[in-house]
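Visitor: This is the structure alone, sequence omitted:
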């Protein structure tokens, strides 16, 4: 069951072959973590979606307020009996059917799907987690690359590559051969007390958890934050590498090629994140 434009319907009936998100990738989405009905970082998700819709030249309906969309998400949670549980919510906005590459109009529809999660608090994961570079295809360092659109071919192919090579994840490069992000989140390097992450201008996703971690680091007396280009050579010089997204929180990397990493900073930041959310 999904919430399709405000109505709870069977998910096999809500998408037509002419859906522009399916046909042309003319769609945006937000992945949101819900804890007992509370949408974590909802304001950040909402404003990122609005900004992304403007960049995609979608017409934002007058009723697309933060309150309206939250109400629609709650309706989806209720339909799946997840209002008092932990859930992953996917809110997708796509342009309505009509046209080829050039749409006939710019109005939008939405689909909201909710699925259960095992945990609400962000858990520290210190198990084996190996990464490598995915170098078959590059990301363009452009504004469109920073959006969560349905154009995720590099993430799909890269995930298959990772599975075929017994890797937990891969890092992708941009056309300047700089490290941009992981296949499913943003990437951070720790060198001493310096925490470094690529800037948005490199083409990385404007991640919601990326923002939370950057805010934690900025407000900390323990670490310094730097947004700067990262070369592949720097990966083996780092003390730690971790990957962030709103579902997992922080995923420490334990191995990149022959280099093995510590995870003290990752563990500390997870604790700070849970403290901020009141999960201590």
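Guide: Yep, it's here. Please read these numbers as outputs of a predicted model, since none were measured by experiment. Numbering: from 1, shown residues only.

Visitor: switch to C-alpha atoms for all contacts and neighbour counts from now on
Guide: Will do.

Visitor: The stretch 1-150 of the chain: strands as residue ranges?
Guide: Using DSSP state E, counting those that start in this stretch, the strands of the stretch 1-150 of the chain run over 2-4, 7-9, 27-35, 38-39, 86-95, 108-116, 130-139.

Visitor: And the contacts of the last one?
Guide: Meaning strand 130-139. Strand 130-139 is touched from outside by 145, 154, 158, 161, 167-175, 177, 180, 203, 253-257, with contacts defined as CA atoms under 8 Å, 6 or more residues apart in numbering.

Visitor: try it against this one:
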């Protein structure tokens, strides 16, 4: 079942048309949210990121779009899909309503909520091989729009095709300054000694929820220092550890980049703390 503007429809129902601005222009935002046993992980962070993104894109925020309203709509969608007693991957999409060309006729919005089963109720660090490579055909813009979770993801899609064609599990995306920005599906962290680095938002990476939570966790510990600094591709092979973060998987440990193989000690340490933080959020 799919929630379209508060009305539940069968997943096979076609309720968008060829004039959808999300289809025509990528004029849409989305949040991918983890929900376990009815509890929305990091809901406050997801909600405020969504509201801030809508303001930046000059979308009209409906008066009823409170945290409580949208959380209830998510709960209704999960219930309709019979996932309330398990784990669900929820996608909440906001699309400017159809009409206009590059200039929209209005800034009013439609919303869509989808839910699918989660494989694991908790964040789990996989032991499987996970090899990555640089994607250098196209580059991420180092600006604020790149920080937003919009449906303009053709670069990520093409990088995903490249990864699949060449037997990689993921690709590292560079920005127009040839600095590391992110991966296809999440933020990237680099560990060297007692320092953990991740690209700053100014370098064009997604303003990720788990990125933010891990920075808070690391800053609250005395074991490591965390830096939001530009990362050169040359630093990747010198790192002790590389890992990816996103709201669904939590942490994905990179095991190989080119000829360098990596350990996953910091990843293992952080994923338990992230699970604990998620249950309390």
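Guide: Arrived safely, thanks for sending. What you see is a predicted model, and the numbers here were worked out from it, not measured in a lab.

Visitor: Dump the strands of the stretch 1-150 of the first structure to CSV, plus mean neighbour count.
Guide: Listed next are the strands of the stretch 1-150 of the first structure as CSV, based on neighbours: other CA atoms under 10 Å:
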stretch, mean neighbour count
strand 2-4, 23
strand 7-9, 15
strand 27-35, 22
strand 38-39, 17
strand 86-95, 23
strand 108-116, 20
strand 130-139, 17
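
Visitor: I'd like to know which of these is closest to residue 60 of the first structure.
Guide: For residue 60 of the first structure, the closest of those is strand 108-116, at 7.4 Å, according to CA to CA.

Visitor: quick one, that closest one and strand 27-35 angle?
Guide: Computed by axes from the mean of the first three to the mean of the last three CA atoms, to 10 degrees, the angle separating strand 108-116 of the first structure from strand 27-35 equals 30 degrees.

Visitor: once aligned to the second structure, how far is strand 108-116 of the first structure on average?
Guide: The superposed strand 108-116 of the first structure is, by mean CA distance after the TM-score superposition for the first structure, a mean 0.3 Å from where its aligned residues fall in the second structure.

Visitor: Quick check, residue 255 of the first structure in contact with residue 127.
Guide: No - Residue 255 of the first structure lies out of contact with residue 127 (CA atoms under 8 Å); the separation is 10.7 Å.

Visitor: out of these two, which sits in the busier spot?
Guide: Neighbours per residue (other CA atoms under 10 Å) separate residue 255 of the first structure from residue 127, with residue 255 holding more: 20 against 10.

Visitor: that older thread, include distance to residue 237 of the first structure when you put the strands of the stretch 1-150 of the first structure into TSV, please.
Guide: TSV is the format used below for those (distance: least, CA to CA, whole Å):
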stretch	distance to residue 237 of the first structure
strand 2-4	46
strand 7-9	51
strand 27-35	32
strand 38-39	37
strand 86-95	35
strand 108-116	38
strand 130-139	14
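
Visitor: So for residue 56 of the first structure, which of these sits nearest?
Guide: Nearest of the strands of the stretch 1-150 of the first structure (CA to CA): strand 27-35, 8.7 Å.

Visitor: the inter-axis angle of the closest one versus strand 86-95?
Guide: Going by the same axes, to 10 degrees, strand 27-35 of the first structure makes 160 degrees with strand 86-95.

Visitor: Which strands and helices lie in contact with strand 27-35 of the first structure?
Guide: For strand 27-35 of the first structure, the packing partners by 3 or more CA pairs under 8 Å, 6 or more residues apart in numbering; DSSP states H and E come out as helix 42-55, strand 86-95.

Visitor: Of those, give the one that comes closest to residue 64 of the first structure.
Guide: Nearest to residue 64 of the first structure among these is helix 42-55; the distance by CA to CA comes to 9.0 Å.

Visitor: With the second structure overlaid, report how far that closest one is off on average.
Guide: Superposing on the second structure and averaging over aligned pairs (mean CA distance after the TM-score superposition for the first structure), helix 42-55 of the first structure comes out at 0.3 Å.

Visitor: packing partners for that helix?
Guide: Judged by 3+ CA pairs under 8 Å, 6+ apart, helix 42-55 of the first structure is in contact with strand 27-35.

Visitor: Could you dump the helices and strands packed on strand 27-35 of the first structure into TSV with distance to residue 246 of the first structure added?
Guide: TSV is the format used below for these (distance: least, CA to CA, whole Å):
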stretch	distance to residue 246 of the first structure
helix 42-55	10
strand 86-95	9
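
Visitor: Go through these and name the closest to residue 230 of the first structure.
Guide: The nearest among these, by CA to CA, is helix 42-55 at 24.5 Å.

Visitor: what's next to the closest one, contact-wise?
Guide: If you take CA under 8 Å, 6+ apart as the criterion, helix 42-55 of the first structure is touched by 28-30, 32, 59-60, 66, 144, 147, 208.

Visitor: Present those residues as a markdown table; the columns should include distance to residue 86 of the first structure.
Guide: As requested, those are arranged in a markdown table below (distance: CA to CA, whole Å):
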| residue | distance to residue 86 of the first structure |
| --- | --- |
| 28 | 23 |
| 29 | 19 |
| 30 | 17 |
| 32 | 11 |
| 59 | 32 |
| 60 | 29 |
| 66 | 21 |
| 144 | 31 |
| 147 | 26 |
| 208 | 18 |
